[in-house]
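> Need coordinates for the following:
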Amino acid sequence: MKARVTDHLKTAFFIITLLSAGSSEHDLFLRFCGTWRHGRNPLSLNINVSKGCVGISVSANESSLSVHGSITAGCQRFNEIPLDKYGFHSEEDTDFCLQWEPLLDQLMLEVGETNLILCPPSSPAQRCCTDLSLGPNTPEAEHGIVSGKIQTDLIRSQTVTSYTFKGLFTNCKVLCDQANQTYVKGFHNTQHPCAQRSEKEMKKGFSGEKFSSNSTPTVYIPPVVKPAMKIQSKVSVTFYKNNSLFEVGYREFKLLKDVVEITVENEVITNLPEPIRIVFDHDVIPRNHKRKCVSWDTRKDPLKVNWLVDGCRTNEIGAQHTECQCDHLTYFSVLVQLENGPVRHLLPLTVITSVGCAASFFSCIAVIVFFCRNRRRSKEQSITIHMGLALSLAFLSLLFFLTGVLANMEVENMCTWVGAMLHYALLSSLTWMGIEVFNTFWLVYMVFRSSPSPFVWFLIGFVLPAVPVVTLAALGDIYGTVEIVPAENISDPYRMCWIKVTDQRALLAHYFTTMTILAILVSSGVIMLFLVYWKIRTRDEWKQNRVAFLSIWGLSCLFGTTWGLIFLNYDPLSDFILFLSCFLNSFQGLFLMLRFCILDWIRKQANRCFEQWAGPNCGNGGVASRFCYYRARIGFFAIIPEEVSRTSSSLI
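Here you go, the predicted model:
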């Protein structure tokens, strides 16, 4: 018993020593942080890292931050990188952190909010450059590094030009074996610090190879991986666990704990005719959490982790196994959707939305002008309601068309205001559609009762939606920039101004305002459509297919029932529903304009037929008079099924 306790104490001591937060001058795992005090010149990053174990220095001046040294086992990098490509500006001081993990030969630099990978992880070498100690102090300067820290321990609060750390070689295998033993014994709160690497010589007649163990994914390498021009070459498979470098920067995604790197010595392998296969074993993943096999693409920016689905196919084998089939070699893993998954076909959906919103905006303006010109000839209140709906839809279409541009403007609080206005425009449009539903019910079923005045409608349609928006804006941190991630490239999200649905409070506000009003509108609109159908189902005009279509189509535009497609977005028709919803709702303003144009044309035709039917040429009761009569009836019916002529003219 005493020996067992002693073993646990030794293990715990090793963990504390290995992963401690910088309690001494010497650190196995270096994390050096500070603030870069620079000038107003364009900023750059200078990297000069080579193999060896002399040490590493971090220096800074008014225009550049430099990382120089000989510290790695296999990584070499010489770059001068302008930082404006990452959105840095020279107006303010910049925080940074340099992190060195010798057991992975991994060097990372965090500048501001950007993580740069100076040396990607690799399997452990024979000797690791560890036990880093702080070198001599440097004199103070106007520009340089302020408040340098090792882990959380402050070194100097003054501004100095550089910090130097000297390294010593340590046996990597001993450290990895001790760390692996610690991990196996049950200290699962500790990250697995070492990679596991397997290699295989691919000689002539190579027929493929399978790599697997109890704690790693299963990898099958097909024969086509061997380069045809070489007699023999070497394929390497490296397994990583719990490495924070690979984590994605989106809350709605989570990367599996296993990451696999597959390489062929001195070769770049792409477009394989037979894919490599990797089977990941994991905990149970719910069915509503989608999985995607991804690979690390270094073509766009070798200093950043960009997970792409290109070149990989996902095969879900139950809830605990996922197979990835990929046609190239790099790092591989599986992304799991936690909340809102990536949007498929985001580019065509964005194009449809932009074109639809532009068309809807100009169409709504045309509708408003049309009703303003005809308002003097008619005092019916429905015109006022139609104008309110057109005005709110025009505002909504304009904001939605511009939100992508405004979200990328570097203006303080710009997206907060735009998001709040967009939310107000949407609530106002939905409210006016609800008013259309109520107005139709009133005119059809309350024929002999006076309806509310236009002032009441404007108060409800424009003032009432502002109440929740102002309340949420006063709470703060509800509106802002939202990123919509495309499934084709998760590293290049579409930015817009909206409610921050990743925040718990904002998500509740979204459901209690937008989704609640939308559910009420769609349900009441469907009920009203059914009541209208029930009222007129026995009429002769309903047998006219064209008339039935015009009636349902026109009322659906007014009642906003097309928004109900949002609640039907489920597989296997999710893509079809998404495109249909995007098209119908984006072009809603255009559809309303077409509806009112058709109604105006039908009204003129109906008046002409009535004049002919009542005139001397149509008074003989022949075919012409019957045709004119039914055409007039059909024309009014296409507008809305009326009980009396007063209500029919009110609904035009």
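> CA only for contacts and neighbour counts going forward, please
Noted.
> what does the helix or strand that Gly144 is a member of contact?
Using DSSP states H and E, Gly144 sits in strand 140-150. When contacts are defined by CA atoms under 8 Å, 6 or more residues apart in numbering, strand 140-150 is touched by residues 22, 30-39, 59-62, 154-162.
> any idea which helix or strand comes after the helix or strand hosting Ile520?
Assigned by DSSP H and E, Ile520 falls within helix 516-536. Of the helices and strands lying after helix 516-536 in sequence (DSSP H and E), the nearest is helix 545-559.
> Next secondary structure after that following helix?
helix 574-586.
> rewinding a little: the helix or strand following the strand holding Gly144 vs strand 140-150, what angle?
Counting by DSSP H and E, the element after strand 140-150 in chain order, helix or strand, is strand 153-160. With axes from the mean of the first three to the mean of the last three CA atoms, to 10 degrees as the basis, strand 153-160 and strand 140-150 are set at 170 degrees to each other.
> here's the other one to compare against:
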Amino acid sequence: MGKLLKFLPMEPRQTDSLRVVFILTFLLTTGLSENDQDLKFCGTWRHSMNHLSLNVNLSQGCQNVSVMANESSLSIEGQITSHCQRSDVIHLNEFGLNSEEESNFCVYWEPLLDQFKLQLRGRNLTLCWPASLGASCCTYLSDGPTEPEAPYGIINGTVRTDVISAKTRRAYKFIGMRVTCKELCEEAKNNHAQVSMNAGRNAQDPCAQSFQVEMKEDFQGINFTSPVTKGASEEPSATVHLPPALKQAAKGTSKAICTFFKNNFPFQEDQKEVWILNDVVEITVENEVITDLPEPIRIDFHHEPIPMNHSRKCVSWDTRKDPLQINWLVDGCETQQKAETHTECLCNHLTYFSVLVQLEPRPVRHLLALTVITSLGCLVSVISCVMLIIILCKKRRFKEPSLPIHLGLATSLALLNLLFFFTGIIANLVKESVCIWVGAGLHYALLSSFSWMGIEIFHTFWLVYMVFSPLPKDIGKLWCLFGFGLPALPVLILVLVGDIYGVREIIPSDDIANPYLMCWMKMNNEAMLAHYVTNITVLVILVSSGLVMLFLVYRKIQSRDEWKQNRVVFLSIWGLSCLFGTTWALNFLDFGPLSDLVPFLFCILNSFQGFLLVLRFFMLERMRKQTDGSSSNSSGSTRQQMLPTQEKS
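Below you'll find the model as predicted:
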């Protein structure tokens, strides 16, 4: 009976039904494998907490690629690339993987760019760098034979959103198919154009376009133009000019290759505050490394308008210096902003080039005016603090407990304003190694000033509320230890950590191509963390306690007769605000409609802080002389001169 059914003709409807069943059966038996052009394989690596490593062994061809894992290593190997060939062992101790027993990862393969990437614990590692379009591409990867289950390996393996296996497997093998890259590129263009048309946007060329020229003895330079145009003007999005000096720098008769990448996704950094333009250009000379060209390469990028609050810089990524992580640097490139839609880059070496758009921090408005005000205020404050130090030293014969406090505050403010006055000059004239120590000194002076302001707050509280419990006579040494010694500890730790202090760029909104340089904390993640932990945390504590102390002092002495005089009230609140550091609270109000006014108030009040204290000192001294009729009765108490109270213990 079975043999008879085998030869019986079938109805068309039955044939269609069986065909559908066959297709469904095929999809189920292949484990929901992906047959897209590129590959995105993700999973969780279950490992031990010992020394871990990444083993990479990639070679040219199109057979298969395997992702394997055991208790101590994650391995990626196979024949899949067109240009790239890599064999390396990378230690993963710096990734912090030994703190847990599981680590999430994703593997990305882009055949058109011949690029292999690994994302491990949120860190992007480039195993094969983007390259120009080759002759053949390895694509349409499908899941190969199933590996047995193991205690260590890869769990929850997925291709895009499809789960291949929830079990712990030692390896996943993907088998590739070799196709012509031009055919694959045309298919990618059609698919991309369809997606862009449905989204209502212009299609971008997903394939890298490469041009080459043989530099002969009579080479006089050449221009390469991107085949992709910008907007309705049909202007090339990027143009490259190779100078005659490139032939002189090359050792032999070599080919210069220029590749235009329109898709910037493979070149994006992990940082959210920066963004690379769509256009990326790679310039190479066959089998040679070219650096320090006497005549720079000129690259013109034509792009969409960049907002004024976003700065831009020409950058390059040297894959020899950073073989794993994408790291765009400004070294060797000069930025010329021709217009808001045109940026020209002049670079003296060959590698990948693009324009880096800085989203944060925002450029500073009125930077020139603020710099002039701050410099003038710092200079006046230094002179004023020196005068106050001399006056307070002459009064040390009165042996008041408050004298070391006022003297320490004046000294720290003098050092802070002096370093801040010269920091811009030093950053432009000396080497960065000197700027590191100047930045550390400026940070120390700032923390020391905050410490002495905190001591002023505590001492004022003690005078007003603890009048029956006098402070020890030798407490001045303790004040000096707290005001001068304690701030040195975090600064010393940050110096030992390294890469915290150095040249800091302040971007002006009216001329973002010419930033103001100063010696301070850098803009990397480590320096920003140190800034928030040390400066912002201390400032929040200082300002909040200063405001509370200002309110308590006001409640305590508001009923006194001398407070009936308006100028006494004004000078008292004004002076105590400077002593207690409450003027630094303006730092937290720089937003919204106050963003233009607050920086000016902040610079005026804090840069002139030393001058304001000396001014208040002399004005109160004069008022007391007029009231008492005798200078001897009013000049003997620094406590009376620096505080708005004349109460005795």
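> whereabouts in the second structure does the strand holding Gly144 of the first structure align?
Mapping strand 140-150 of the first structure onto the second structure (TM-score structural alignment) gives residues 149-159.
> In the matching stretch, which residues are buried?
Tyr152, Gly153, Ile154, Ile155, Asn156, Gly157, Thr158, Val159 (16 or more other CA atoms under 10 Å).
> what does stretch 557-565 of the second structure give?
Ile557, Trp563.
> That stretch: end-to-end distance?
13 Å (CA to CA, to the nearest Å).
> How far away from the center of its chain is it?
52 Å (CA atoms, centre = their mean, to the nearest Å).
> try stretch 418-433 of the second structure
The chain centre lies 23 Å from the centre of stretch 418-433 of the second structure; the measure is CA atoms, centre = their mean.
> who touches it?
374-375, 378-379, 382, 435, 438-439, 441-442, 502-503, 516-519.
> do stretch 3-16 of the first structure as well
With CA under 8 Å, 6+ apart, stretch 3-16 of the first structure has contacts from Ala179, Thr182, Thr190.
> The first one matches what in the second structure?
Put plainly, it is Ala179 of the first structure. In the second structure, Ala179 of the first structure lands on Ala188 (TM-score structural alignment).
> Roughly how far does its match sit from Phe41 of the second structure?
Taking CA to CA, one finds Ala188 of the second structure at 20 Å from Phe41 of the second structure.
> The two: who's more crowded?
Phe41 (23 against 17; other CA atoms under 10 Å).
> So that one belongs to a helix, correct?
No - applying DSSP: H, G, I helix; E, B strand; the rest coil, one finds Phe41 of the second structure to be strand, outside a helix.
> wait, isn't it in contact with Phe116?
No - in this structure Phe41 of the second structure lies outside contact range of Phe116 using CA atoms under 8 Å: 11.7 Å.
> Between those two, which contacts overlap?
In contact with both Phe41 of the second structure and Phe116: Val107, Tyr108, using CA under 8 Å, 6+ apart.
> what's the burial count for Thr218 of the first structure?
If we define neighbours as other CA under 10 Å, then Thr218 of the first structure has 17 of them.
> which residues of the stretch 51-200 of the second structure fall in strands?
Using DSSP state E, counting those that start in this stretch, the strands of the stretch 51-200 of the second structure run over 53-60, 64-69, 73-81, 86-91, 102-110, 115-120, 123-128, 136-143, 149-159, 162-165, 169, 171-180.
> rewinding a little: wait, what's in contact with the match of Ala179 of the first structure?
Contact analysis of Ala188 of the second structure by CA under 8 Å, 6+ apart lists Pro206.
> Aligned counterpart of Leu356 of the second structure in the first structure, please.
Checking TM-score structural alignment: Leu356 of the second structure goes with Leu335.
> And its match, how far from Trp601 of the first structure?
Distance from Leu335 of the first structure to Trp601 of the first structure, by CA to CA: 55 Å.
> Please say which of these two ends up with more neighbours.
Leu335 (23 against 12).
> Let me know the helix or strand that the more buried one is in.
When elements are assigned from DSSP H and E, Leu335 of the first structure belongs to strand 331-337.
> what's the mean gap between that strand and the aligned bit of the second structure?
Per the superposition on the second structure, strand 331-337 of the first structure and its aligned residues are separated by 1.5 Å on average (mean CA distance after the TM-score superposition for the first structure).
> Pull the distance from that strand to the chain's centre.
Counting by CA atoms, centre = their mean, strand 331-337 of the first structure comes out at 16 Å from the chain centroid.
> Next, the buried residues of the next helix or strand after that strand.
Following strand 331-337 of the first structure in sequence order, the next helix or strand is helix 346-374 (DSSP H and E). Using 16+ other CA under 10 Å as the test for burial, helix 346-374 of the first structure gives 346, 352-354, 356-368, 371.
> Remind me what the strand holding Leu335 of the first structure packs against, helices and strands.
strand 253-255, strand 258-264, strand 291-296 (3 or more CA pairs under 8 Å, 6 or more residues apart in numbering; DSSP states H and E).
> So what's the residue count around Tyr630 of the first structure?
Neighbours of Tyr630 of the first structure (other CA under 10 Å): 16.
> So which elements touch the longest helix belonging to the first structure?
For the first structure, the helix with the greatest residue count under DSSP state H is helix 414-445. Helices and strands touching helix 414-445 of the first structure, by 3+ CA pairs under 8 Å, 6+ apart, are helix 381-407, helix 466-475, strand 479-484, strand 494-499, helix 516-536, helix 545-559, helix 645-650.
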